[in-house]
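J.: predicted coordinates and the sequence they were generated for:
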Amino acid sequence: MYRILIVEDDMGIAEAIKEQAKLWELEAKCVQNFRNVLKDFADYEPHLILMDISLPFFNGYHWCQEIRKASKVPIIFISSASDNMNIVMAMNMGADDFISKPFDQSVLIAKIQALLRRAYDFGETLPILEHHGAMLNTGDNTLVYQDQVISLTKNEYRILFTLMKNKGKVVSREKLMEQLWETDSFVDDNTLTVNITRLRKKLESAGLTQFVTTKFGIGYLIS
């Protein structure tokens, strides 16, 4: 079942879209915390996003740009601000379509279904892992934080992926070494230490200090 994330602060409109989506066997979630839309995006892993322009705290253009730093997920803007300038700006920010309010629900669903077919006929997108504003893109092995794109080596990516996938839990050194063995590289205890040190330096240079915590004698933790 395809998942739709609805970023719309008019709860009447948002809930109406959600109910209509259910009738077409589409799962939908309405964003509640407009201070941190990225968290809902990362947690829900939607196949498509419906985005209003006028939102509390940050507008839809801002969130579209932030999402585009890490994902190619289809985005449809829905807005009453449907003049040519806003439509052009939305498309330039990375939107895939624009629907003017008020709209017919059946037209909206038709556009959603058409965009989903075009985007996913050749397979699912890979997920995004997020923590404190840092997004790990599992499609191209990069970490995006604020306006920076941090390139990771194969080993650094596997370490960070394993830690972020288990955030809040201590991951043992043995488990991390097992993950690194999958890269067909020779990995011993010293090799893991070197990779962790290099990864931390990259994170710190990007402003992510104390992102990875050491639990001495046990392993590592992203808390």
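T.: Yep, that arrived. Numbering: from 1, shown residues only.
J.: only C-alpha atoms from now on, for both contacts and neighbour counts.
T.: OK.
J.: thought residue 47 was touching residue 2?
T.: Yes. Residue 47 lies in contact with residue 2 (CA atoms under 8 Å); the separation is 6.0 Å.
J.: now the helices: where do they sit in this protein?
T.: 11-23, 37-44, 60-68, 84-92, 105-120, 154-165, 173-181, 189-205 (DSSP state H).
J.: CSV please, covering those helices and showing distance to residue 75 and mean neighbour count.
T.: Converted to CSV, the helices of the chain look like this (distance: least, CA to CA, whole Å; neighbours: other CA atoms under 10 Å):
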stretch, distance to residue 75, mean neighbour count
helix 11-23, 15, 15
helix 37-44, 12, 18
helix 60-68, 8, 19
helix 84-92, 10, 15
helix 105-120, 9, 14
helix 154-165, 25, 19
helix 173-181, 34, 16
helix 189-205, 29, 15
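J.: can I get those helices in CSV including distance to residue 137?
T.: Shown next, in CSV, are those (distance: least, CA to CA, whole Å):
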stretch, distance to residue 137
helix 11-23, 27
helix 37-44, 10
helix 60-68, 11
helix 84-92, 22
helix 105-120, 18
helix 154-165, 9
helix 173-181, 18
helix 189-205, 15
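J.: mind checking how far residue 144 is from residue 49?
T.: Going from residue 144 to residue 49 by CA to CA, to the nearest Å gives 20 Å.
J.: my bad, residue 81
T.: 18 Å.
J.: then residue 20?
T.: 15 Å.
J.: ok, residue 144 and residue 49, which is more surrounded?
T.: residue 49 (24 against 20; other CA atoms under 10 Å).
J.: can you list the residues that contact stretch 52-60?
T.: Residues external to stretch 52-60 that are found in contact with it (CA atoms under 8 Å, 6 or more residues apart in numbering): 7, 8, 9, 34, 35, 51, 61, 77, 78, 79, 81.
J.: how many residues are close by the fourth one?
T.: Yep, that's residue 34 we're talking about. Neighbour tally, residue 34, other CA under 10 Å: 18.
J.: what's the closest non-adjacent residue to it?
T.: Excluding the flanking residues, the one nearest residue 34 by CA to CA, 6 or more residues apart in numbering is residue 56, at 6.2 Å.
J.: take this one as well and set it beside the first:
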Amino acid sequence: MFKIMMIEDDHVLFEEVRERLSQWSYEVCGVSDFGQVLQEFAACRPHLVIIDIQLPKYDGFHWCRMIRAHSKVPILFLSSRDHPTDMVMSMQLGADDFIQKPFHFDVLIAKIQAVLRRAYNYGNEQSAFRTWRGASVESAKNKVSAEEGTVLLTRNEMFILDFLLERRNAIVGREELIAALWNSEQFVSDNTLTVNVNRLRKKLDDIGLGQYIETKVGQGYMATEEAEA
């Protein structure tokens, strides 16, 4: 289980984010004394830090600088401040990403997953080869093989399929997919996401799998899997 430290003085927001992240099996710790953040960081020992800029006593930039002096832990800023200098400052201090409030939770979780993936290189072994409805999915080769044959996917199509298969039988929001693609340096717009998904589905149709990538109108997409007996 990954542990996330959230340095946020808005108690309502903190509790909301903690509850939502717990549904994704993340453990979240907060701050009780904003004058002792570094000590609480050491006690929490998080895998990732989410930090606001405007905080009591010292701002988020100060604590980012202090944490960076002791640790390479990934840091993600979450702030209502939207001036470019704030974003530049956060990156110069060693932050890994910046999200502006108000935010969509799907975007937050996608960025958290992307930052953790880059920092800890998790998921690579299990996603390199997997099975789905009797087919073999080889991410490293951008290839899906079934009894009906084999199809080769583009990098974006393979990324989308992998992302959906990580959460099979669950709806993945369009915003979450776009954010994940952006964080993997494969940015697509809303329109081109639709094009990529349609191309992916058409290729999978050739081996009898296209119908199992479902569109959930107004929500996103879902890769379905047969329930285990």
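T.: Ah, there it is. The structure presented is a predicted model; accordingly, all values stated were derived computationally and were not measured.
J.: TM-score of the superposition?
T.: The pair, once superposed, lands on a TM-score of 0.54 when counted by TM-score structural alignment, normalised by the length of the first structure; 123 aligned residues with a CA RMSD of 1.3 Å.
J.: ok, back up a step: comparing residue 47 and residue 2 of the first structure, which residue is more hemmed in?
T.: residue 47 (22 against 15).
J.: hang on, the earlier thing: among the helices of the first structure, which is nearest residue 128 of the first structure?
T.: With CA to CA, the closest approach to residue 128 of the first structure among the helices of the first structure belongs to helix 37-44: 5.7 Å.
J.: which strands and helices lie in contact with the closest one?
T.: strand 3-7, helix 60-68, strand 128-131 (3 or more CA pairs under 8 Å, 6 or more residues apart in numbering; DSSP states H and E).
J.: excluding covalently adjacent residues, which one is nearest to the counterpart of residue 2 of the second structure in the first structure?
T.: Here residue 2 of the second structure is matched to residue 2 in the first structure, going by TM-score structural alignment. Nearest non-adjacent residue to residue 2 of the first structure, counting by CA to CA, 6+ apart: residue 26, 5.5 Å away.
J.: again with residue 203 of the second structure
T.: Nearest to residue 203 of the second structure is residue 151, by CA to CA, 6+ apart, at 6.6 Å.
J.: and for residue 98 of the second structure?
T.: residue 77 (4.6 Å).
J.: so who does the one you found touch?
T.: Counted by CA under 8 Å, 6+ apart, residue 77 of the second structure has contacts 50, 51, 52, 53, 90, 95, 97, 98, 99.
J.: give me the neighbour count for the counterpart of the last one in the first structure.
T.: In the first structure, the residue paired with residue 99 of the second structure is residue 99, using TM-score structural alignment. As a burial measure, the neighbour count of residue 99 of the first structure was computed by other CA under 10 Å and equals 21.
J.: how much space separates residue 99 of the first structure from residue 35 of the first structure?
T.: 24 Å.
J.: now the strands for the second structure?
T.: For the second structure, the strands defined by DSSP state E occupy 3-7, 27-29, 48-51, 75-79, 97-100, 129-132, 135-138, 143-146, 149-152, 172-173, 213-216, 220-223.
J.: which of the contacts of stretch 52-60 of the first structure sits closest to residue 134 of the first structure?
T.: Closest to residue 134 of the first structure, out of all of the contacts of stretch 52-60 of the first structure and judged by CA to CA, is residue 35, at 15.4 Å.
J.: separation between the counterpart of residue 20 of the first structure in the second structure and residue 11 of the second structure?
T.: Taking TM-score structural alignment, the alignment pairs residue 20 of the first structure with residue 20 from the second structure. For residue 20 of the second structure, the distance to residue 11 of the second structure equals 14 Å [CA to CA].
J.: likewise for residue 149 of the second structure?
T.: 54 Å.
J.: same check on residue 91 of the second structure?
T.: With CA to CA as the criterion, residue 91 of the second structure and residue 11 of the second structure are 26 Å apart.
J.: same thing with residue 200 of the second structure?
T.: Distance from residue 200 of the second structure to residue 11 of the second structure, by CA to CA: 42 Å.
J.: one more: residue 173 of the second structure?
T.: Residue 173 of the second structure is 27 Å from residue 11 of the second structure, by CA to CA.
J.: quick check: residue 98 of the first structure touching residue 74?
T.: No. The pair residue 98 of the first structure / residue 74 is not scored as a contact, 11.4 Å apart, by CA under 8 Å.
J.: what is in contact with the two at once?
T.: With CA under 8 Å, 6+ apart, residue 98 of the first structure and residue 74 have no common neighbours.
J.: any chance of JSON lines for the strands of the second structure, columns distance to residue 183 of the second structure?
T.: Formatted as JSON lines, those follow (distance: least, CA to CA, whole Å):
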{"stretch": "strand 3-7", "distance to residue 183 of the second structure": "19"}
{"stretch": "strand 27-29", "distance to residue 183 of the second structure": "22"}
{"stretch": "strand 48-51", "distance to residue 183 of the second structure": "16"}
{"stretch": "strand 75-79", "distance to residue 183 of the second structure": "13"}
{"stretch": "strand 97-100", "distance to residue 183 of the second structure": "9"}
{"stretch": "strand 129-132", "distance to residue 183 of the second structure": "22"}
{"stretch": "strand 135-138", "distance to residue 183 of the second structure": "22"}
{"stretch": "strand 143-146", "distance to residue 183 of the second structure": "22"}
{"stretch": "strand 149-152", "distance to residue 183 of the second structure": "23"}
{"stretch": "strand 172-173", "distance to residue 183 of the second structure": "15"}
{"stretch": "strand 213-216", "distance to residue 183 of the second structure": "23"}
{"stretch": "strand 220-223", "distance to residue 183 of the second structure": "18"}
